[in-house]
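Undergrad: Next comes the sequence, and after it the predicted model I'd like to discuss.
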Amino acid sequence: MSEIPRKAVQRTAKLAGIPLGVAGRVVGGWGKRLAGRSSEEVNAEVSAKTAEQVFAVLGQLKGGAMKFGQALSVFEAAVPDELAEPYREALTKLQTAAPPMPGRTVHRVLTEQLGSAWRSRFESFSDEPSASASIGQVHRAVWHDGRDVAVKVQYPGADEALQSDLKQLLRFSRLLQAIMPGTEVRPLLEELRDRYLEELDYRTEADNQRVFAKAFHGDANVVVPRVVASSPKVMVTEWTEGVPLSTIIRSGSVEDRDHAGRLLSEFHFSAPSRSGLLHADPHPGNFMLGADGRLRVLDFGAVARLPEGLPRTLGLMTRIALDGRSSDLVDLLRSEHFIRPGTELHAEDVLAYLAPFVEPLRTERFHFTRKWLQKQAERVGDLRSPDSQTGRSLNLPPQYLLIHRVTLGATGILCQLDATVPARAIVSRWQPGFAD
């Protein structure tokens, strides 16, 4: 058996073992309840141990499993504190960490992608990776013209691993639903699968990054490193550095948290208007705060193509919900297929479901907190809740799915940052249909 198939089997076994581990804990939980422990106490213990196993496995893998873990990590703020605490650190590690590739493997990929004389293109190249990602790792180097550069090298077999992992993860999406309250996991996985397969060719990512770099060149708030060279499995960009948002989340000052939150919000809402693209991989590992106070943005493999900017419908929907116009809101949702033909919903119920989501726009500045996000997740995730029943009756048209996920991800980061942000002014400026 070759190395790649052997590893694929090992990866599949690890992923497949998660449901078995959960089943064993559930059976053990029944036994503990029979022994007199409360169901709440036992359920909390089972959930915490399940989370630990899920993220321990994801943390050992690359490809789709780690990518899903990274996407999932921004929703950590929505998980109740008593459940989130056991695996909060594991989630943070998923944003930046993966087992490194041996130097000889890196050299082989560079030879295949840049030619046998690849070393002549660099003044120096560090074999020690400076960062790792889901389908590749980054090395620091000096380009032949003296520029400090970052060299992203794709893991051999990443394409097979990506497809295999996502196929396995789709099989137990219901299990993962428990740690993403209020979010449908399977559509998220299916959408992630489609987007992440696009990332396997670094030339596409390089093209995306060039568009962003041009749009934000000289910007006072955002830095996008310029692309130096690219091939299908190697990409070279200018080096940039700063404090990762994961570090600011963990130990940053109130000022740094608020500043990072404002810049992230500005970038999220302004990018479609400025570049025609939406950065679609929001997790703290892709953002850094530089010494000059500007936000560094990395990883442009996943994007949403929005040549007309953010859809005007979303701005109209937000404004109408903010104004409390329930009948107009239902009419708009029906015309844009957010409510399927034949589905009967009371306008007041629809407004009650959506109104809390626009709460950050009711005041000049809003404090994004874990507690607020947990409240929203509990509200829409509790099957006994009227809001949950309304939410399940609504439809999300495919063209809005990626925008919805990215906005949720960015909101999750803001809540992890515990940031106070002038969200209303940002949305008023950049979201078509909200203020006009």
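TA: That came through, no problem.
Undergrad: all contacts plus neighbour counts: C-alpha atoms, from now on.
TA: Fine.
Undergrad: residue contacts, residue 427?
TA: The neighbourhood of residue 427, defined by Cα atoms under 8 Å, 6 or more residues apart in numbering, consists of 269, 434.
Undergrad: can you confirm it is in a strand?
TA: No - with the criterion set as DSSP: H, G, I helix; E, B strand; the rest coil, the secondary structure at residue 427 is helix rather than a strand.
Undergrad: if I look at it, how far off is residue 270?
TA: Relative to residue 270, residue 427 is positioned 9 Å away (Cα to Cα, to the nearest Å).
Undergrad: again, but for residue 194
TA: Taking Cα to Cα as the criterion, residue 194 is separated from residue 270 by 25 Å.
Undergrad: List the residues that contact residue 319.
TA: 433-435.
Undergrad: where does residue 98 land in three-state SS?
TA: Following three-state DSSP, residue 98 is assigned to coil.
Undergrad: Now for it, how many residues are close by?
TA: By the other Cα atoms under 10 Å criterion, the neighbourhood of residue 98 contains 21 residues.
Undergrad: which residues does residue 263 contact?
TA: With contact taken as Cα under 8 Å, 6+ apart, residue 263 is in contact with 221-222, 294-295.
Undergrad: can you check residue 253 too?
TA: Taking Cα under 8 Å, 6+ apart as the definition of contact, residue 253 has no neighbours.
Undergrad: thinking again about what came up before, make a PyMOL selection of the buried ones in the contacts of residue 319.
TA: Selection command for PyMOL covering only the buried members of the contacts of residue 319, criterion 16 or more other Cα atoms under 10 Å:
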select buried, resi 433+434
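Undergrad: Considering the contacts of residue 319, which is situated nearest to residue 22?
TA: When the contacts of residue 319 are compared for distance to residue 22, the smallest value, 45.1 Å, is given by residue 434; criterion: Cα to Cα.
Undergrad: what about the closest one, helix or strand, and which?
TA: Applying DSSP states H and E as the criterion places residue 434 outside every helix and strand.
Undergrad: does it really touch residue 428, like I thought?
TA: Yes - because the distance of 6.0 Å satisfies Cα atoms under 8 Å, residue 434 is recorded as touching residue 428.
Undergrad: What separation do you get for residue 4 and residue 155?
TA: Applying Cα to Cα, one obtains 11 Å for the distance of residue 4 from residue 155.
Undergrad: Would you mind telling me which of these two has more residues around it?
TA: Using other Cα under 10 Å, the more surrounded residue of residue 4 and residue 155 is residue 155, with 22 against 14.
Undergrad: For the residue nearest to the more buried one when sequence neighbours are not counted, which residues are in contact?
TA: With Cα to Cα, 6 or more residues apart in numbering as the criterion, residue 155 has its nearest non-adjacent residue at 5.1 Å, and that residue is residue 136. Going by Cα under 8 Å, 6+ apart, residue 136 touches 152-155.
Undergrad: next helix or strand past the helix or strand in which residue 407 is found?
TA: Take DSSP H and E as the rule and residue 407 turns out to sit in helix 398-417. Moving toward the C-terminus from helix 398-417, the first helix or strand encountered (DSSP H and E) is strand 420-421.
Undergrad: Strands of this structure, residue ranges please.
TA: 122-132, 136-143, 148-154, 222-223, 227-230, 234-238, 243-244, 277-279, 287-289, 295-297, 303-305, 366-367, 420-421 (DSSP state E).
Undergrad: A further structure is provided below for comparison with the first:
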Amino acid sequence: MVDLPRKAVTRTARLAALPLGYAGRTAWGMGKRLGGKPAEVVLSEVQQRTAEQLFRTLGELKGGAMKFGQALSVLEAALPESASAPYREQLTALQDNAPTMSTQQVRDVIAESLGPDWRKQITWLDGAAAAAASIGQVHRGTWQDGREVAIKVQFPGADEALLGDLRQLARVARGISPVFPGLDIPALVAELQDRAAEELDYTLEGEAQQVFAEAFAGDPEILVPQVVFASERVLVSEWLESEGSLARVIAEGTEEERDHYGEQLVKFTFAGPARTGMLHADPHPGNFRTIPDEDGTPGRLGVLDFGAVARLPGGAFPEAMGRLLRDASENRADVLLAGLREEGFVRPGVRVDADALLEYLSPFVEPMTAERFRFSRAWMREQYERLNDPRSPHFTMATKINLPPEYLLIHRTWLGGVGLLCQLEAEVPFRALLEESLPGFAE
């Protein structure tokens, strides 16, 4: 059972200890090596011990710590197998499970939002949590009109836990970075800080969810539950019956399921902005549910959790984004460089070789050059290692590329989505889906 709010000093101390723990285990590992133990065995032991402390701490503290862990979980596919294997079990647990608060705490929060007569509106409430996440948990219930509903209740003190954790994570981010070499941990924490205020207000989440629910109403492939009631700390939606989340498909799904739900994930990601003006910006497995058809074959993809959405300028993906990706996919190196300069990705006066830039961007381009593309952990690791190898001619290219602010959340969501597709090992008609939904991509 979660005990929130926790004393700030305790949470701060546990988060501050994360880089110290990694440093201590590294020193312990050096001692083992000096004692004659093989380097690769020592490295694996250090990683395993680090994973156990890091992700146990993140999961137990919830709040910003849990949210940070969930964000890392999507990027797991990018890590070398030697690094990701010890983390995978802990990361998967963060994607779909979390500790719970007591039934009485749940009732107290509901009463604060719906009033002392809340039982007239919620005629039945399951005392056991159906799901839990970083700042709240979900209970099944029945609304006054007979509808089955999901009642999302925010943890008491979630605001203090979320904001406090993120402040402390910002302080220790560089110390945590060695655990995930090559990932920009400080930038990831900064982005979570920027989104924190909106995610704490379930009223805003309810408004965004209802826009998506109406936009996808009757869609044969995507299901977003209708919102029944929303307040700052309680969100009631129609119950979504499913057989589990994408975390289940990642762990044990068939090839048919992986390809089917991977394709639906891409369709939803790119169709959302065109229909709603917003981008669902939290692509981790727990937010997507699988709904089989009556005959048991893979069916619709259910989408949950609209606390993190990007309200796009102009109500759609930038048209230039589609043009640039098309130019890259068709090897128009000089045209691509000129377009990137115009959009601010390459600053004035910075000298860049057009062909080298095109090669550097190949991880973004390759999936759209084939009729169907198979995403995989092996492919993502190959790209990760190529771009983060100091001996590679592409290594310095990152210093010449600028990410304009209006593309920041789009970029993070794109990377998270690709990471999720690689965890699924899904094969999808990526180019055809972009031609269908991404402005500027189809000529």
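TA: On my side now, so go ahead. Not measured: the values here are computed from a predicted model.
Undergrad: circling back: which one (most neighbours) among the contacts of residue 263 of the first structure?
TA: In terms of neighbours by other Cα under 10 Å, the contacts of residue 263 of the first structure top out with residue 295 at 27 neighbours.
Undergrad: Just tell me what that one corresponds to in the second structure.
TA: Under the alignment (TM-score structural alignment), residue 295 of the first structure pairs with residue 301 of the second structure.
Undergrad: I'd say that match and residue 222 touch.
TA: Yes - Residue 301 of the second structure is within contact range of residue 222, at 5.0 Å (criterion: Cα under 8 Å).
Undergrad: quick one: contacts of stretch 7-19 of the second structure?
TA: For stretch 7-19 of the second structure, using Cα under 8 Å, 6+ apart, the contacting residues are 53-54, 57, 61, 161, 164-165, 168-169, 172, 175-176.
Undergrad: Could you rerun that using 10 Å?
TA: Residues from elsewhere that reach stretch 7-19 of the second structure, judged by Cα atoms under 10 Å, 6 or more residues apart in numbering: 5, 23-25, 50, 53-55, 57-58, 61, 65, 160-161, 164-169, 171-179.
Undergrad: How far off centre is that stretch?
TA: How far stretch 7-19 of the second structure lies from its chain's middle: 24 Å, per Cα atoms, centre = their mean, to the nearest Å.
Undergrad: do stretch 218-225 of the second structure as well
TA: Distance of stretch 218-225 of the second structure from the chain centroid (Cα atoms, centre = their mean) equals 21 Å.
Undergrad: And stretch 199-214 of the first structure, by the same measure?
TA: On the basis of Cα atoms, centre = their mean, stretch 199-214 of the first structure sits 18 Å off its chain's mean C-alpha point.
Undergrad: Mind listing the shared neighbours of residue 434 and residue 428 of the first structure?
TA: 315, 319.
Undergrad: Common neighbours of residue 301 and residue 222 of the second structure, please.
TA: By the contact definition Cα under 10 Å, 6+ apart, residue 301 of the second structure and residue 222 are jointly contacted by 264-265, 268, 290-291.
Undergrad: Where in the second structure does stretch 402-414 of the first structure align, residue-wise?
TA: In the comparison with the second structure, stretch 402-414 of the first structure aligns to the range 409-421 (TM-score structural alignment).
Undergrad: Stretch 382-389 of the first structure now?
TA: The alignment places stretch 382-389 of the first structure over residues 389-396 of the second structure (TM-score structural alignment).
Undergrad: May I have the distance across the matching stretch, first residue to last?
TA: As for stretch 389-396 of the second structure, its first-to-last residue distance stands at 10 Å under the measure Cα to Cα.
Undergrad: Ok, stretch 67-84 of the second structure next?
TA: Taking Cα to Cα as the measure, stretch 67-84 of the second structure stretches 19 Å from start to finish.
Undergrad: In PyMOL, select just the buried ones from the contacts of stretch 7-19 of the second structure.
TA: Burial among the contacts of stretch 7-19 of the second structure is assessed by 16+ other Cα under 10 Å; the matching PyMOL selection reads:
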select buried, resi 23+25+50+53+54+55+57+58+61+65+160+161+164+165+166+167+168+169+172+173+175+176+179
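Undergrad: residues in contact with the residue nearest to residue 161 of the second structure when sequence neighbours are not counted?
TA: Nearest in space to residue 161 of the second structure, with sequence neighbours left out and distances taken as Cα to Cα, 6+ apart, is residue 63 at 5.0 Å. Applying Cα under 10 Å, 6+ apart to residue 63 of the second structure gives the contacts 4, 133-136, 155, 157-166.
Undergrad: tell me which of those residues are still there in the first structure?
TA: With both residues aligned by TM-score structural alignment, their matches' Cα atoms under 10 Å, the contacts of the contacts of residue 63 of the second structure that the first structure also has are 133-136, 155, 157-166.
Undergrad: after superposition, how close is the match of stretch 402-414 of the first structure to the first structure?
TA: Following the fit onto the first structure, the mean deviation recorded for stretch 409-421 of the second structure is 0.7 Å by mean Cα distance after the TM-score superposition for the first structure.
Undergrad: Same question for that stretch: list its buried residues.
TA: For stretch 409-421 of the second structure, the neighbour count (16+ other Cα under 10 Å) marks 409-410, 412-421 as buried.
Undergrad: now do stretch 135-149 of the second structure
TA: Buried residues in stretch 135-149 of the second structure, counted by 16+ other Cα under 10 Å: 135-143, 148-149.
Undergrad: Contact partners for the aligned partner of residue 352 of the first structure in the second structure?
TA: For residue 352 of the first structure, the aligned position in the second structure is occupied by residue 359, per TM-score structural alignment. In this structure, residue 359 of the second structure makes contact with 328, 331, 333, 365, 394, judged by Cα under 10 Å, 6+ apart.
Undergrad: again, but for residue 305 of the first structure
TA: Each residue near residue 305 of the first structure by Cα under 10 Å, 6+ apart is listed here: 208, 272, 275-280.
Undergrad: From residue 76 of the second structure, how far out is the aligned residue in the second structure for it?
TA: In the second structure, the residue matched to residue 305 of the first structure (TM-score structural alignment) is residue 311. When Cα to Cα is applied, the distance between residue 311 of the second structure and residue 76 of the second structure equals 27 Å.
Undergrad: ok, now residue 183 of the second structure?
TA: Look at residue 183 of the second structure and residue 76 of the second structure: by Cα to Cα, they are 10 Å apart.
Undergrad: Those two: which has the busier surroundings?
TA: When residue 183 of the second structure and residue 76 are compared on other Cα under 10 Å, the one with more neighbours turns out to be residue 76, at 26 against 17.
Undergrad: Is it correct that the more buried one is in contact with residue 95?
TA: No - under the criterion of Cα atoms under 10 Å, residue 76 of the second structure lies out of contact with residue 95, with a separation of 11.3 Å.
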